[in-house]
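Asker: Quick one, structure for this:
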Amino acid sequence: MTQTTSSPSLIRLAGLPYFVIAFIARLPFAMMVVGVLTLAVSARGSISLGGLTSAAVGLGTACIGPLLGAAADRFGQRPVLLIIAVANAAALVLFTLAVYSTAPDAVMLIAAFAIGATAPQVAPMSRSRLVTMITENMPRSRQPKVIGGTMAYESAADETVFVFGPFLVGVLASLIAPWAPLVIGAALTVLFVGAFALHPSGAHISAARKADGAAVAPVRELFRARLLVVVVGMFGVGLFFGTMLTALTSFMEDRGHPEQAGLLYGVMGVGSAVLALGVAFLPPSFSLRNRWLVFSGILFAGTLLLFVVHDVPTMSLALGLMGIGIGPTLVTQYSFGAAHTPAGRSATVMTMLGSSIIVGQSLGAAVTGRLAESVGTSVALYLPILAAAIVVVAGVVNHVLNSPRRLAR
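Answerer: Take a look at the predicted model:
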């Protein structure tokens, strides 16, 4: 993303403070599933209830998340983000109060659903903003490379946040109290999601879109097979995140150190973030559809090592190999999402992809937690393998749908 005489760099277009604000603003999104699970289990003493509350968060995101993206495309990101920032902070506080009260479990589940329904979709909306800046301000010849680099950065940021988020939940819950992650998350939401909403880039996109006057693609364009297969692939990635972190927590709990699960999880996250950034330097001859197959295959190979993992060193080796695959796969999926976005539906598509991750994470955490409690860690460790297989199968289907012969039709 170097500057040329023909067009400004993306950093100059957006401004360096934008990237700082957008990074911190997505932290609460990464903290909420694990934060809800941690608080519910700690205060109510039920892993099953904790799993249900996590699933309720994912259900809320699945039902409402894409609608928030559609609203952002229709009314602009700024008003939508300001409203949901306040609503999400209120939902986080309400859930915390409900957990510590004598309220029935149903109230907790409703509050958890509200947390997911009002989750600020900062990451997908940031991608939407940046892609819009690129397409409106850079020559067409530069756009593919800059968009690829941007997706690499954004995915690396997501990887870092999705690793650091659970780790931060564990630190805050241990040092302060189980309620601390959600209360601090509510404060971060108001401050940084609010700042993200008020950043000039939000107003720029809304104004540019209105001034452009281009017709918005009909809703049916969102259900094209080439886009839906990316949604399924992203769901598989989210499922992998949820199953792997929960199974890893159970693995470390068996060894008497459950608090170290986040640190061990970081072995995968660091490598994943580095490799995600490295995607920007891959040669164009290594096509996107081939990248999905290759890197998801590496992810799947890493999960197969879970069949023989019996100690921390071998688990670290498996996580390191998974990290090589997961980051580049995520970058590639977002690139496909950007490429297949219908006109005027950028925020909607990016929110669909972001929601797919959180739905998969919530479902994976809930099912894996229940399985680990009832059957044991060894069985729970099979679930990340299944999740990785979903990512690979989606990659195969995507490879067929995006073959040169089909695209030429």
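
Asker: Please count neighbours and contacts with C-alpha atoms only from this point.
Answerer: OK.

Asker: how far does the one helix or strand V20 maps to sit from the chain's center?
Answerer: In this structure, V20 sits in helix 16-25 according to DSSP states H and E. Helix 16-25 sits 16 Å away from the centroid of its parent chain (CA atoms, centre = their mean, to the nearest Å).

Asker: I have a second one here; can you model it like the first so I can compare?
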Amino acid sequence: MRNPYAEIFRASGTKGFAAAAFIARLPIAMAPIGIVAMLSQTHGEYWLAGAVSATYALVNAFVSPQVSRLVDRRGQTAIAAPMTVVSVLSFSTLIIAANQHWPAWTLFGSALLAAAMPNIPALVRARWTEIFRDRPELNTAFAFESAADELVYVAGASLSVGLSAALFPEAGMVVSTVLLALGSTAFLLQRSSEPPARLAEHGAAGSAIGLRPVQIITFALIFVGATFATTEVTTVAITKALGQPEAASLVIGVYALGSFVLGVVVGALSLKAPLQRQLAVAVGVVALTTLPLLFADTVPVLALAVFVSGVAISPTFITAFGLIERHVPPAMLTEGVTWVTTGIGIGMALGSFAAGWMVDNFGPQNGFFVSVAAGAIALVTVLAGQRRLATDDCDADRGEAVILAE
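Answerer: Got it, this is the predicted structure:
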């Protein structure tokens, strides 16, 4: 039986840049929680740790698309290399500032500059697109990357916290920074697979966020990201209330496992339905499977409900990135992908806050109402945008970039 994943790695250079990208993107999961683990131990103040981590995450969410826009115009190496240097030096300064108890402003300043870190998931997807544009193998490549993202979020956060707890407070951030430097260097040195710079080609004079399909997908994935974060926060609260706090990591791992498994399966299939309909089905499943979470009152039932609710996450991401590739001009692709990942990140931040507020004010189980509401909004958004997401309208959409930029 043909293995579609083996087929995509037969293309020259794919094994090398995929491996390097996996290492380079680990800091995406390691850094935010690593900052909290480090500062909560060195300074003993969770508010400070959370504030510095939030500064990094939120600034990165808004700066990252601008960096990716420059990448599209000037090339990956020309822009990502200096931005990586800035980020590595800033993370290093943050680590030293924490260890030496420098003034608080140095912590916030370092975190702000560290947010210049390039969006590696967008860079690697741009390379896959350059190799397999308009070919079915691209869907498999996006599925592989979505599965890699899942592994990064599960392994990265655990690794960062575990290192800080087992060795010394700064250990997680030290390893995260080293991985960023080594992984990004290895990735950018592979110039043969780097997409060419496309300065204002094909009417791409504006920003990708000016395209209606990018707006629809990004807005929808803000709420999909919210369901992801809400599940994590509420699971921790429920397992603690049930007297089994140690079960939280297992349940959250099961959530990622459900997404990982179905994502791999979807990537191996050659689905014939239009991508916008695939996205509607995937988001519909996300919305529907939030409902059983409201009735999970034991750890085994919670684990089962969480596993089921996670199955459509990766398929949602796969089809969303596929639609971005169809609707965004090549000269805007990296920026377009980055806006979607930014939406997911914003949704996770908002979902965590909303779920925490619900848990504090109405009890652990009620945190899942945020998931239900977020899933419903995401589904309505995708259904309302079906006509604009239809890939037959691709050429018209690409022309919007010029109109909106003027």
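
Asker: Quick check: TM-score for this pair?
Answerer: The TM-score (TM-score structural alignment, normalised by the length of structure 2) is 0.85; 393 aligned residues with a CA RMSD of 3.0 Å.

Asker: what helices or strands is the helix holding V20 of structure 1 leaning on?
Answerer: helix 122-137, helix 194-198 (3 or more CA pairs under 8 Å, 6 or more residues apart in numbering; DSSP states H and E).

Asker: To A87 of structure 1, which of those helices lies closest?
Answerer: Using CA to CA as the criterion, the shortest distance between A87 of structure 1 and the helices and strands packed on helix 16-25 of structure 1 is 11.7 Å, found for helix 194-198.

Asker: follow-up on the earlier one: among the helices and strands packed on helix 16-25 of structure 1, which is nearest I385 of structure 1?
Answerer: helix 122-137 (26.4 Å).

Asker: angle of that closest one against helix 16-25?
Answerer: Angle, helix 122-137 of structure 1 to helix 16-25, by axes from the mean of the first three to the mean of the last three CA atoms, to 10 degrees: 150 degrees.

Asker: in the next helix or strand after helix 122-137 of structure 1, what counts as buried?
Answerer: Using DSSP H and E, the helix or strand that follows helix 122-137 of structure 1 in sequence is helix 143-175. Buried positions in helix 143-175 of structure 1, judged by neighbour count with 16 or more other CA atoms under 10 Å: 143-144, 146-173.

Asker: likewise stretch 333-345 of structure 1?
Answerer: For stretch 333-345 of structure 1, by 16+ other CA under 10 Å, it's 333-338, 340-342, 344-345.

Asker: check which helix or strand covers the closest residue to T140 of structure 2 other than its chain neighbours.
Answerer: Computed as CA to CA, 6 or more residues apart in numbering, the closest residue to T140 of structure 2 that is not its neighbour in sequence is G267, at 4.4 Å. If you go by DSSP H and E, G267 of structure 2 is part of helix 247-268.

Asker: Of the buried residues of stretch 333-345 of structure 1, which belong to helices?
Answerer: Using DSSP state H, the subset of the buried residues of stretch 333-345 of structure 1 located in helices is 333-338.

Asker: Dump those residues into JSON lines; add distance to S101 of structure 1 as well.
Answerer: Listed next are these as JSON lines, based on distance: CA to CA, whole Å:
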{"residue": "Q333", "distance to S101 of structure 1": "42"}
{"residue": "Y334", "distance to S101 of structure 1": "41"}
{"residue": "S335", "distance to S101 of structure 1": "45"}
{"residue": "F336", "distance to S101 of structure 1": "46"}
{"residue": "G337", "distance to S101 of structure 1": "43"}
{"residue": "A338", "distance to S101 of structure 1": "45"}
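
Asker: Compute the inter-axis angle for the helix or strand where F219 of structure 2 lies and helix 247-268.
Answerer: Applying DSSP H and E as the criterion places F219 of structure 2 in helix 212-241. For helix 212-241 of structure 2 against helix 247-268, the angle by the same axes, to 10 degrees is 150 degrees.

Asker: average distance between helix 212-241 of structure 2 and structure 1?
Answerer: Once the two models are superposed, helix 212-241 of structure 2 sits on average 2.3 Å from its counterpart in structure 1 (mean CA distance after the TM-score superposition for structure 1).
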